[in-house]
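Undergrad: model this:
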Amino acid sequence: MGQPLDDAALDTIFRTARTANHYLDKPVGEDLLHAVWDLMKWGPTSANQLPARIVWCVSDAAKARLAECASGTNGPKIMAAPVTAIIGMDENFHEHLPELFPHVDAKSWFDGNRELRAASAFRNSSLQGAYFIIAARALGLDVGPMSGFDGGAVDKAFFADQPGVSTNFIATLGFGDPASVHDRLPRPPFERFNRIA
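TA: Okay, here's the model as predicted:
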């Protein structure tokens, strides 16, 4: 049984954590990228599908290719960030289920049903994207998730050799510059968007 986190941890992950717009000139080592994955992979997905496929754009060349696919101010943000992660989703995740979910024939649930695979890949890779953000914050990093990009162009540039993989969203990653953070936007109380039935 888990134990509640203390206020400092909750602040780091949620309450005082902010979307990063700009980053300090401080590198993010590959060991931290591995640490993000090694933490986020424990988050639950349906039947342990783990459909997320991540490309970590670290080199200037990779960031430039990705920036060309972005809209508005996202391109310069990608170039300036130490790392930008492409959170992709593999609709052929079911091919790995004999290993990842071995106690039943879960692969057969998805064989021949591309619509079901696509919906499940999107839902579960979105969950993994949220785990990515939480894991990065828990490890002292800041994140700038974004959806202003041409998904087809990103797929062509980064997933052309994996036809079953497409882009869900992208996110810059690094040590955020506190001076660049916008004022906190409203977060409504429970009663506004919730009901107990």
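Undergrad: going forward, measure contacts between C-alpha atoms and count neighbours the same way
TA: Will do.
Undergrad: S125 is in contact with F93, isn't it?
TA: No. Counting by C-alpha atoms under 8 Å, S125 does not reach F93; the two are 10.4 Å apart.
Undergrad: now for the two: what residues contact both?
TA: L50, P51 (C-alpha atoms under 8 Å, 6 or more residues apart in numbering).
Undergrad: compare neighbour counts for those two and give me the winner.
TA: Counted by other C-alpha atoms under 10 Å, S125 and F93 do not tie: S125 has more neighbours, with 26 against 23.
Undergrad: how far does the helix or strand in which the more buried one is found sit from the chain's center?
TA: Under the criterion of DSSP states H and E, S125 resides in helix 114-138. With C-alpha atoms, centre = their mean, to the nearest Å as the basis, helix 114-138 stands 7 Å off its chain's centre.
Undergrad: for the following helix or strand past that helix, list every residue counted as buried.
TA: Going down the chain from helix 114-138, the next helix or strand is strand 142-146, by DSSP H and E. Buried residues in strand 142-146, counted by 16 or more other C-alpha atoms under 10 Å: D142, V143, G144, P145.
Undergrad: same for the helix or strand containing D31, what does it pack against?
TA: Secondary structure assignment for D31, by DSSP H and E: helix 30-40. With contacts taken as 3 or more C-alpha pairs under 8 Å, 6 or more residues apart in numbering; DSSP states H and E, helix 30-40 sits against helix 114-138.
Undergrad: next, the second sequence, to be compared with the first:
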Amino acid sequence: MTVQANMTDTTPVAPAALAEFEAEFADQLELAADAQDLLFRAARTANSFSDEPVTDDQIRAIYELVKYAPTAANSQPLRIVFVRSDAAKERLLPLMSEGNRVKTASAPVVALLAVDNDFHEEMPKVFPHAGETMRDSLAQNAEGRAAMARLSAGLQIGYFIIGVRAAGLAAGPMAGFDAEAVSLEFFPDGKHDVLVVVNIGKPGENPWFDRNPRLDFTEVATIL
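TA: Prediction:
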């Protein structure tokens, strides 16, 4: 399965539907319409990348923005390895699904987003009022700790993708890889599980597939 998103394509998709949305709902949002487009409506999946580098400053800026993602009890289970060097790419590419190798190879940076299964050890740092108590409780509850870790890491991953878009870059999250092998290769302590691999960079030549439809509000939501 591949779940990807990219925000650098500003070519309108389904312009009639977009115009209808903007006319009816855009003024209900505090975020400026161009920022709405940047982060959401014009966001697209890049399947190729240019050779324009992604800098350390951009990587740091993304993290400093998305670290404020909401999580359970302010837990911070997400851990990231940024793969950029040729040597690191050579370790990663054989572990990607065949259909994802070319785009991963072309991305200037690839982020491996993992969950730290021992995240509870950090709770006194991030939840100072009751962090020690929560740490000790989670240490005795492996099932509850795992559920909390996956939920919170998933929230952080969603915000990470938005942060990449906010930096003017394409974010291409993928689940098409050997998760166990990637986890052991890049987190050899055995305490981390890589959940998503994210290609990051500026889009390259012919980067876009056609946008697939989304479900309508009335198909997914109920107001009681």
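Undergrad: on that earlier part again, just the closest of the buried residues of strand 142-146 of the first structure to V154 of the first structure, please.
TA: Proximity of these to V154 of the first structure (C-alpha to C-alpha) peaks at P145, which lies at 15.2 Å.
Undergrad: can you tell me what the closest one aligns to in the second structure?
TA: In the second structure, the residue matched to P145 of the first structure (TM-score structural alignment) is P173.
Undergrad: its match touches V197, doesn't it?
TA: Yes. Using C-alpha under 8 Å, P173 of the second structure makes contact with V197 at a distance of 5.5 Å.
Undergrad: A121 of the first structure touches G88, doesn't it?
TA: No. At 9.3 Å, A121 of the first structure does not count as touching G88 under the criterion of C-alpha under 8 Å.
Undergrad: need the overlap of contacts for those two.
TA: A52.
Undergrad: what ranges does the first structure have for its helices?
TA: Using DSSP state H, the helices of the first structure run over 7-10, 30-40, 60-67, 74-80, 97-100, 107-110, 114-138, 151-158, 190-193.
Undergrad: so which of those helices is nearest Y23 of the first structure?
TA: Closest among the helices of the first structure, using C-alpha to C-alpha: helix 74-80, at 7.5 Å.
Undergrad: check the offset of the closest one from the chain's centre.
TA: That offset, for helix 74-80 of the first structure, works out to 17 Å (C-alpha atoms, centre = their mean).
Undergrad: got the contact list for L29 of the second structure?
TA: Taking C-alpha under 8 Å, 6+ apart as the definition, L29 of the second structure has no contacts.
Undergrad: so how far is E64 of the second structure from it?
TA: Noted for L29 of the second structure: a distance of 24 Å to E64 of the second structure, by C-alpha to C-alpha, to the nearest Å.
Undergrad: mean shift of the longest strand belonging to the second structure relative to the first structure?
TA: Looking across the second structure with DSSP state E, the single longest strand is strand 192-201. Comparing strand 192-201 of the second structure with its match in the first structure after superposition yields a mean distance of 0.6 Å (mean C-alpha distance after the TM-score superposition for the first structure).
Undergrad: in the first structure, what range does that strand match?
TA: Under TM-score structural alignment, the match for strand 192-201 of the second structure is residues 165-174.
Undergrad: stretch 57-77 of the second structure too?
TA: Using TM-score structural alignment, stretch 57-77 of the second structure pairs with 31-51 in the first structure.
Undergrad: run the angle between the helix holding S125 of the first structure and strand 165-174 for me.
TA: With axes from the mean of the first three to the mean of the last three C-alpha atoms, to 10 degrees defining the directions, helix 114-138 of the first structure sits at 10 degrees from strand 165-174.
Undergrad: what are the buried residues along helix 114-138 of the first structure?
TA: By neighbour count on 16+ other C-alpha under 10 Å, the buried set for helix 114-138 of the first structure is 117-118, 120-129, 131-138.
Undergrad: what helices or strands is that helix leaning on?
TA: Packing partners of helix 114-138 of the first structure (3+ C-alpha pairs under 8 Å, 6+ apart): helix 30-40, strand 52-57, strand 83-90, strand 142-146, strand 165-174.
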